[in-house]
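S.K.: turn this into a model:
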Amino acid sequence: MNPLRIAIAGASGRMGRMLIEAVLNDSEVVLAAAFDRAGAPFVGRDAGELVGSACGVMVTDDVRAAIAAADCVIDFTRPEGTLVHLGIARELGKAMVIGTTGFSAAEKETIVAAAKEIPVVFAPNMAVGVNAVFKLLQVAARILDEGYDVEVIEAHHRFKVDAPSGTALRMGEVVARELGRNLDECAIYGREGVTGERKPETIGFSTIRGGDVVGDHTVLFAGIGERIEITHKSGSRMPYALGSVRAARFLAGRKSGLFDMQDVLGLR
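M.R.: I've put the predicted structure just below:
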């Protein structure tokens, strides 16, 4: 059986480099292409140089050719770029793993529509540990469904452009669903001034941005006389990359469908 051919979007970026390293170190997949926007610093150079060892695959700005060379595209870029890449993958019949966050509701619908024709894993966080936390939150919310206030606290590096993080929002969604609430109606994003007493049905979000924090997430269940905290801290971006490659392998042989990491890990 031939190894799965993977193309990496945004190859010059922090996440792109991690993805290249993860693919090059996985015996079940091969790096078929690495691409970036025109004018990106590594276009025209060996993708392996980004992780310290030449591999013979050049970083290109020819997006169509890069996607055509692969079986699956892994994308952690920006919503506008990801949707362009998705359109090409859909046209060419290629699978796609999307770790990009910050999509609008309408943009998410574009992903849903594409998944009717190609297989897509779309998840706010690809790390296996984070997805274990999602499962733990389901259990905690069922148990702590009365008398506990829920707060989601997240911290990321200064360069992150969206807030709250996609992972924090998914954590809120998981808890809200288990509690029979609609997150759009009960979420509180930050507080200031005289806010009055906390309404028990709300789910609060607090966002921290600074330095080089890779990603910290905590869901706090605060009751009278006790607090339960479920926390995940990322020491590097490699867990996201490893999970993404695992997701790409999951899509191999599938014709279409929209999946997330809970599907990939068999946690449904």
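
S.K.: all contacts plus neighbour counts: C-alpha atoms, from now on.
M.R.: Fine.

S.K.: I'd say Ile230 and Ala222 touch.
M.R.: No. Here Ile230 does not reach Ala222: they are 11.5 Å apart, not a contact under Cα atoms under 8 Å.

S.K.: which residues in the stretch 151-268 of the chain form helices?
M.R.: 166-178, 183-186, 238-251, 261-264 (DSSP state H, counting those that start in this stretch).

S.K.: what residues does the longest one touch?
M.R.: Around helix 238-251, the neighbours that count as contacts under Cα atoms under 8 Å, 6 or more residues apart in numbering are 4, 6, 15, 18-19, 22-23, 72, 74, 95-97, 99, 119-121, 125-128, 261, 264.

S.K.: how close does the nearest residue to Glu173 once chain neighbours are set aside get to Val112?
M.R.: Leaving aside its sequence neighbours, Glu173 sits nearest to Leu183 (Cα to Cα, 6 or more residues apart in numbering; 5.9 Å). Distance of Leu183 to Val112, computed by Cα to Cα, to the nearest Å: 20 Å.

S.K.: ditto for Phe134
M.R.: Using Cα to Cα, one gets 22 Å for the distance from Phe134 to Val112.

S.K.: and Leu137, how far from Gly243?
M.R.: To Gly243, Leu137 is 20 Å away according to Cα to Cα.

S.K.: which of the two has more neighbours?
M.R.: Neighbour count, other Cα atoms under 10 Å: between Leu137 and Gly243, Gly243 has more, with 22 against 19.

S.K.: for the residue nearest to Lys160 when sequence neighbours are not counted, give me its contacts.
M.R.: Spatial nearest neighbour of Lys160, chain neighbours left out: Arg209 (7.6 Å); criterion: Cα to Cα, 6+ apart. If you count contacts by Cα under 8 Å, 6+ apart, Arg209 has them with 155-158, 160.

S.K.: what's the ChimeraX syntax to select whichever of these are buried?
M.R.: Per 16 or more other Cα atoms under 10 Å, the buried members of these correspond to this ChimeraX selection:
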select :155,156
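
S.K.: one more, please, to line up against the first structure:
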Amino acid sequence: MSGMKIAVAGASGRMGKMLIETITAADDAQLVGALVTPKSAFLGTDAGSFLGKNTGIQIESEFALGLANADILIDFTRPEGSLEHLKYCAEHGIKMVIGTTGFDDAGKAAIAAAAEKTAIVFAPNMSVGVNVTLKLLEMAAKSFSHGYDIEIVEAHHRYKVDAPSGTALKMGEVIADTLGRDLKQVGVFAREGVTGERDPSSIGFATIRGGDIVGDHTVLFAGIGERVEISHKSSSRVTYAHGSLRAARFLADKSTGLYDMYDVLGFNAK
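M.R.: All right, here's what the predicted structure looks like:
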């Protein structure tokens, strides 16, 4: 079998399993590695066992074993784990697709520094639909720059550990940048008690956690006499897996550099 040689971090998780299923079904990709933490109950098992398949790829915790044959690592884990993977990949010339969210400024700086040694696609959401939605939000923000209040509502499953979601924050950043504002200054992430009138320059966030919601995001541009809502709703994690493979294909001819899904989709092309 030929094609992209891809390893998956967090192989026993919900997203990791979806990535493994998608990679093994792709004609131009080959699963060559799968990583979990050293204490995982899945350590040493076949990466495709949950599908009833024998892939011949044993789930490992040691980077040297799990990444021995990989050209690209796809990582949707946690910031601390992703940064460990990042260090190893940068040192060994392994490209990365990073869909992990919740990085602080230092983590983002580490990713940028690693991109000087290897090629990385880093985005808070790998869905093609979400990234098209972000472009629509740029257009909407330009038109609704005055007289419209902006609120972002996101909903995810009960197991998600960071809030607001990375996608919601990215939506806020896109809108704020378009309007010439700094999200760190205008973002409102909690309201309680007597808050006073709404600051018209603010961008509000509301978070919902419950059940098995894969990911819903809605941006409201609320004016006097009308309200425009731009929404994206995910019904399956497969959209993130397909976007990740698209990102991996984009990296095929790249040796270094930091890219995002706008680059992958050609939105940044001049």
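
S.K.: TM-score of the superposed pair?
M.R.: TM-score of the superposed chains, computed with TM-score structural alignment, normalised by the length of the first structure, equals 0.98; 268 aligned residues with a Cα RMSD of 1.1 Å.

S.K.: please identify the most buried of the helices of the stretch 151-268 of the first structure.
M.R.: helix 238-251 (a mean of 22; mean count of other Cα atoms under 10 Å).

S.K.: counterpart of that helix in the second structure, which residues?
M.R.: Under TM-score structural alignment, the match for helix 238-251 of the first structure in the second structure covers residues 238-251.

S.K.: before we move on, the earlier item: out of the helices of the stretch 151-268 of the first structure, nearest to Leu50 of the first structure?
M.R.: Nearest to Leu50 of the first structure among the helices of the stretch 151-268 of the first structure is helix 238-251 (14.4 Å), distances taken as Cα to Cα.

S.K.: report the buried residues of the helix or strand hosting Leu31 of the first structure.
M.R.: Following DSSP states H and E, one finds Leu31 of the first structure within strand 29-35. Residues of strand 29-35 of the first structure classed as buried: 29-35 (neighbour count, 16+ other Cα under 10 Å).

S.K.: list the buried residues in stretch 50-63 of the first structure.
M.R.: Neighbour-count burial for stretch 50-63 of the first structure flags 50, 57-61, 63 (criterion: 16+ other Cα under 10 Å).

S.K.: hang on, I meant stretch 217-237 of the second structure
M.R.: Buried residues in stretch 217-237 of the second structure, defined by neighbour count with 16+ other Cα under 10 Å: 217-222, 231-232, 234, 237.

S.K.: same check on stretch 97-108 of the first structure?
M.R.: Buried-residue list, stretch 97-108 of the first structure, by 16+ other Cα under 10 Å: 97-103.

S.K.: now swap in stretch 13-28 of the first structure and tell me
M.R.: With burial defined by 16+ other Cα under 10 Å, the residues of stretch 13-28 of the first structure counted as buried are 13, 15-24.

S.K.: secondary structure and distance to Gly87 of the first structure added to these, as TSV?
M.R.: Formatted as TSV, the buried residues of stretch 13-28 of the first structure follow (DSSP: H, G, I helix; E, B strand; the rest coil; distance: Cα to Cα, whole Å):
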residue	secondary structure	distance to Gly87 of the first structure
Gly13	coil	21
Met15	helix	21
Gly16	helix	20
Arg17	helix	23
Met18	helix	24
Leu19	helix	21
Ile20	helix	22
Glu21	helix	26
Ala22	helix	25
Val23	helix	23
Leu24	helix	26
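
S.K.: between those residues, which is nearest Gly193 of the first structure?
M.R.: Using Cα to Cα, Met15 comes nearest to Gly193 of the first structure of those, at 37.9 Å.

S.K.: residues touching that closest one, list them.
M.R.: Contact partners of Met15 of the first structure, counting by Cα under 8 Å, 6+ apart, are 76, 237, 241.

S.K.: run through who's touching stretch 60-68 of the second structure.
M.R.: Outside stretch 60-68 of the second structure, the residues that touch it by Cα under 8 Å, 6+ apart are 7, 32-38, 43-44, 59, 73, 85, 88.

S.K.: most widely separated two among the residues you listed?
M.R.: Taking Cα to Cα, no two of those sit farther apart than Gly44 and Tyr88, at 21.0 Å.

S.K.: that older thread, go through the buried residues of stretch 50-63 of the first structure and flag which are in strands.
M.R.: 59-60 (DSSP state E).

S.K.: quick one: which of the buried residues of stretch 50-63 of the first structure is nearest to Ala176 of the first structure?
M.R.: Val63 (38.9 Å).

S.K.: please report how far the residue nearest to Lys254 of the second structure when sequence neighbours are not counted lies from Glu91 of the second structure.
M.R.: Among residues not flanking Lys254 of the second structure along the chain, Ala119 sits closest, at 6.0 Å (Cα to Cα, 6+ apart). According to Cα to Cα, Ala119 of the second structure and Glu91 of the second structure sit 12 Å apart.

S.K.: show me which of these two is the more surrounded one.
M.R.: Comparing Ala119 of the second structure with Glu91 by other Cα under 10 Å, the one with more neighbours is Ala119, at 25 against 11.

S.K.: report the distance from the match of helix 238-251 of the first structure to the chain centre.
M.R.: The chain centre lies 11 Å from the centre of stretch 238-251 of the second structure; the measure is Cα atoms, centre = their mean, to the nearest Å.

S.K.: whichever helix in the second structure runs longest vs the first structure, average offset?
M.R.: In the second structure, with assignment by DSSP state H, the single longest helix is helix 128-143. Once fitted to the first structure, helix 128-143 of the second structure is off its aligned match by 0.5 Å on average (mean Cα distance after the TM-score superposition for the first structure).
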